[in-house]
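Undergrad: whatever this is, show me its structure:
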Amino acid sequence: MKTIKGPGIFLAQFLGDTPPFNTLDSIADYMASLGYKGLQIPTNDPAIFDVKKAAESKTYADEIKGKLKEKGLEITELSTHLQGQLVASHPIYNPLFDAFSPKEVHGNEPARREWAIEQVKLAAKASKNLGLTSHVGFSGALAWPFLYPWPQRPAGLIDTAFKELGKRWKPILDVYDENGVDYCFELHPGEDLFDGTSFELFLKHVDNHPRANINYDPSHFVLQALDYVQFIDFYHERIKAFHVKDAEFNPTGKQGVYSGFAGWADRAGRFRSLGDGQVDFSTIFSKLSQYGYDGWAVLEWECCIKSSEQGAREGAPFIESHIIEVVTRAFDDFAATGTDENVNRQVLGL
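TA: You can find the predicted model right below:
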């Protein structure tokens, strides 16, 4: 068993145009003051973190690490959630997802995809330069619009979609392998990889690639009514990153998993700040520790009720209180009698 690192925090939901959220330096000071020890850094804004520069310049990577170390912080992982989304995008979403890319590739999906793939590959090299071994992001989605099997799906449609998804991701995963980094897919509704079954289907089409792993986020499983604890039993060997995010699911006589197109505050399934939802984090931290997960516990704040500032303030002590310092000896060692084969045989009546 190993002890989980933390607390860490994902910066994506906090970045903005006003201090202290407009520069990496100032937001790092802010998060350190709240008790965080690690930052998960999005790579879609060069003004915050230049992923191309970090991939090409070890000096730049070392400078970033050094500045954060002075503040008592480490980088937990880099994130390419937005770029990963664009590796595979069903055409129906193209106008919405253009906003995740530079203007010069808007309206041109092949060019946008090429840009996104290059970004994700750069993140692998940047991670290596930063001394990181895990990375987080999305898979993108070709099959998601056909999630519910009505109208009846044409035979082989999902297999064709996942075959194409695997074709696009396998070369990317090879780059991650070359750089000694795990790509941890956040299993998330809206992505083709959203639960264990879809992840297994993907693994089939990337030849069980060793770098295809999981960013475990129980909140997305609560909203699907999936057993998020047993999930760890099934997939712990592939869990290489951990988003600590709470959620609640309260179905009624009017709505369930799909929530009737309601806004976030009125949905049966809602993301909540830590401690305000239904996720059993004590069991999760115990399970992950039992299975030897030694990566970071990273807060991803998303809540439709509580402010991000309050969520961040409460998040660090919440995570800290759940981290288990794993045992280094058995609790009943005081009663050990040593090893004696003769005694063992006598006890067994041999």
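Undergrad: from here on, contacts and neighbour counts on C-alpha atoms
TA: OK.
Undergrad: on contacts alone, who are the packing partners of the helix or strand hosting residue 240?
TA: Secondary structure from DSSP states H and E places residue 240 in strand 239-244. Secondary-structure packing of strand 239-244 (3 or more Cα pairs under 8 Å, 6 or more residues apart in numbering; DSSP states H and E): strand 134-137, strand 182-186, strand 212-216, strand 296-299.
Undergrad: following the second one in sequence, what is the next regular element?
TA: As assigned by DSSP H and E, the chain's next helix or strand after strand 182-186 is helix 196-205.
Undergrad: what does the first one give?
TA: Tracing the chain C-terminally past strand 134-137 and defining elements by DSSP H and E, one meets helix 157-178 next.
Undergrad: show residues contacting that next one.
TA: 87-88, 117, 120-121, 124-125, 142-143, 182-183, 201-202, 205-206, 209-212 (Cα atoms under 8 Å, 6 or more residues apart in numbering).
Undergrad: which of the residues you listed are buried?
TA: Taking 16 or more other Cα atoms under 10 Å as the criterion, what is buried in these is 87-88, 117, 120-121, 124-125, 142-143, 182-183, 201-202, 205-206, 211-212.
Undergrad: following up with a second sequence; could you model it the same way so I can compare the two?
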Amino acid sequence: MKTIKGPAIYLAQFLGDKAPFDNLDNLATWAAKLGYKGIQVPVDSRLIDLEKAASSQTYCDELLGTVADAGVEITELATHLQGQLVAVHPAYDELFDGFAAPNVRGNPAARTEWAIQQLKLAAQASRRLGLDTHVSFSGALAWPYVYPWPQRPAGLVEAAFDELARRWRPILDAFDEVGVDVAYELHPGEDLHDGVTFERFLERVDGHSRANILFDPSHYVLQQLDYLSFIDIYHERIKVFHVKDAEFRPTGRAGVYGSYSGWTERPGRFRSLGDGQIDFGAIFSKMAQYDYPGWAVLEWECALKHPEDGAREGAEFIRRHIIRVAEKSFDDFAGSGVDQAQIKKVLGL
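TA: Okay, here's the model as predicted:
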């Protein structure tokens, strides 16, 4: 069995204009001082030059040296924003355009091609950094039709997933060429947001070995999905683990859909680790049971607690939950040393 690596922290929510949140060196040092051993790095120009990382081993070695000197290592690169732009329904064109490079804004076709190229660069950069997993969103074409009213035209969902798979297949092949998995964060707002939608996609990419999952139980609490059974079903595809808490407290006025309320008023909301309802003891046990090979990565999102407090508390929370797996069975002391001949005798064979 494998002991989960960690604690690690996803840096996206902490990026800012002032030290220590303004660059990779400062953030790595800050994370190490809090007790983190790994950092998950969003592909943001303040942290990494993606084109340079994809083409220059010297640059990647310098990045690795920077974080190692700080006392941490890079767990994965993450392209949530770029992955989102691989597939955008026209209803979201204006809102998502700001995620793209200025030269492709206002041109959906060019934006899609730019996003696909960004993912292919991320594959190369991940390999140069010695990483075997990458994190992203799937994007969405069918999300505006998630609740079937008016009735969806027959074939709409199938056509959307056919197109999503068509766009992602060459990206997955590019990751396969360099030996890196893509772990999709199954997330509301994405066409891949639960087990069924992941399976729809996986079927269309012919069970591609590089199409995998980032497991984040907070998104399943808000959907009222059984996050422990999810691990039982999909553990072979789970390559990344976001340790993020959440709670769902429906009222007589609001439920799963949230009633357009802000995050502090929604029945389902994200919380700092330990402040929500998720059974992390059971999750870490299942991860150990199934030999999860990766990191336990804090993703902090909470409408109530200060992020620096959430980060500080999160390191100790994860450290406390990581199970150092047993090297032998607890009842080995009672082994009788019976050989095959004796076993047949015991069974009367």
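Undergrad: quick TM-score on the pair, please.
TA: Once superposed, the chains reach a TM-score of 0.99 (TM-score structural alignment, normalised by the length of the second structure), with 349 aligned residues with a Cα RMSD of 0.9 Å.
Undergrad: give me the mean deviation of the strand holding residue 240 of the first structure from the second structure.
TA: Superposed on the second structure, strand 239-244 of the first structure shows a mean distance of 0.5 Å to its aligned residues (mean Cα distance after the TM-score superposition for the first structure).
Undergrad: packing partners of the following helix or strand past that strand?
TA: Where DSSP H and E defines the elements, the next helix or strand beyond strand 239-244 of the first structure is strand 246-249. The helices and strands touching strand 246-249 of the first structure, judged by 3+ Cα pairs under 8 Å, 6+ apart, are helix 218-222, strand 269-272.
Undergrad: onto which residues of the second structure does strand 246-249 of the first structure map?
TA: Counting by TM-score structural alignment, strand 246-249 of the first structure falls onto residues 245-248 of the second structure.
Undergrad: from the chain's centre, how far out does the matching stretch sit?
TA: Centroid separation between stretch 245-248 of the second structure and its chain, computed with Cα atoms, centre = their mean, to the nearest Å, is 17 Å.
Undergrad: ok, now stretch 230-238 of the second structure?
TA: 13 Å.
Undergrad: list the buried residues of it.
TA: 230-231, 235, 237-238.
Undergrad: just name the most buried of the helices and strands packed on strand 239-244 of the first structure.
TA: Mean neighbour count, computed with mean count of other Cα atoms under 10 Å, is highest for strand 296-299 among those, reaching a mean of 28.
Undergrad: tell me the residues of the second structure aligned with that strand.
TA: So strand 296-299 of the first structure sits over residues 295-298 in the second structure, by TM-score structural alignment.
Undergrad: returning to that earlier point: can I get the helices and strands packed on strand 239-244 of the first structure in a markdown table with distance to residue 148 of the first structure?
TA: Formatted as a markdown table, these follow (distance: least, Cα to Cα, whole Å):
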| stretch | distance to residue 148 of the first structure |
| --- | --- |
| strand 134-137 | 24 |
| strand 182-186 | 21 |
| strand 212-216 | 24 |
| strand 296-299 | 31 |
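Undergrad: quick one: closest of those strands to residue 4 of the first structure.
TA: In terms of Cα to Cα, the element of those nearest to residue 4 of the first structure is strand 296-299, at 6.0 Å.
Undergrad: contacts for that closest one next, please.
TA: 4-10, 38-40, 76, 241-245, 315-316, 319.
Undergrad: post-alignment, it versus the second structure, mean distance?
TA: Mean deviation for strand 296-299 of the first structure: 0.4 Å (mean Cα distance after the TM-score superposition for the first structure).
Undergrad: adding mean neighbour count, write the helices and strands packed on strand 246-249 of the first structure out as JSON lines.
TA: What follows is these, written out as JSON lines (neighbours: other Cα atoms under 10 Å):
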{"stretch": "helix 218-222", "mean neighbour count": "24"}
{"stretch": "strand 269-272", "mean neighbour count": "24"}
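Undergrad: these: which one's closest to residue 53 of the first structure?
TA: Nearest of these (Cα to Cα): helix 218-222, 33.0 Å.
Undergrad: pull the residues that contact that closest one.
TA: With Cα under 8 Å, 6+ apart as the criterion, helix 218-222 of the first structure contacts 187-189, 195, 227-228, 243-249, 269, 271, 279.
Undergrad: same check on stretch 4-17 of the first structure?
TA: 21-23, 27, 35-42, 76, 289, 293-302, 308, 316-317, 319-320, 323-325.
Undergrad: can you pull the contacts of residue 190 of the first structure?
TA: 140-141, 144.
Undergrad: emit the PyMOL select command for whichever of those residues are buried.
TA: Buried residues within the contacts of residue 190 of the first structure, by 16+ other Cα under 10 Å, are selected in PyMOL with:
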select buried, resi 140+141+144
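Undergrad: do you know how far residue 330 of the second structure is from residue 284 of the second structure?
TA: Plainly put, residue 330 of the second structure is 19 Å away from residue 284 of the second structure if you go by Cα to Cα, to the nearest Å.
Undergrad: in terms of neighbours, single out the busier of these two.
TA: residue 284 (20 against 8; other Cα atoms under 10 Å).
Undergrad: now do the helix or strand encompassing the more buried one: which elements does it pack against?
TA: Under the criterion of DSSP H and E, residue 284 of the second structure resides in helix 280-289. Helix 280-289 of the second structure makes packing contacts with helix 227-234, helix 307-321 when contacts are defined by 3+ Cα pairs under 8 Å, 6+ apart.
Undergrad: show me what contacts residue 227 of the second structure?
TA: Neighbours of residue 227 of the second structure in contact, by Cα under 8 Å, 6+ apart: 217, 220-221.
Undergrad: hmm, I was thinking of residue 202 of the first structure
TA: 162, 165-166, 193 are the contacts of residue 202 of the first structure under Cα under 8 Å, 6+ apart.
Undergrad: got a PyMOL select line for the buried ones in those residues?
TA: Entered in PyMOL, the line below selects the buried ones among the contacts of residue 202 of the first structure, by 16+ other Cα under 10 Å:
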select buried, resi 162+165+166+193
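Undergrad: same list, the contacts of residue 202 of the first structure, but as a markdown table with distance to residue 151 of the first structure please.
TA: Below are the contacts of residue 202 of the first structure laid out as a markdown table (distance: Cα to Cα, whole Å):
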| residue | distance to residue 151 of the first structure |
| --- | --- |
| 162 | 19 |
| 165 | 22 |
| 166 | 25 |
| 193 | 21 |
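Undergrad: in the second structure, what residue corresponds to residue 107 of the first structure?
TA: Residue 107 of the first structure maps onto residue 106 in the second structure, by TM-score structural alignment.
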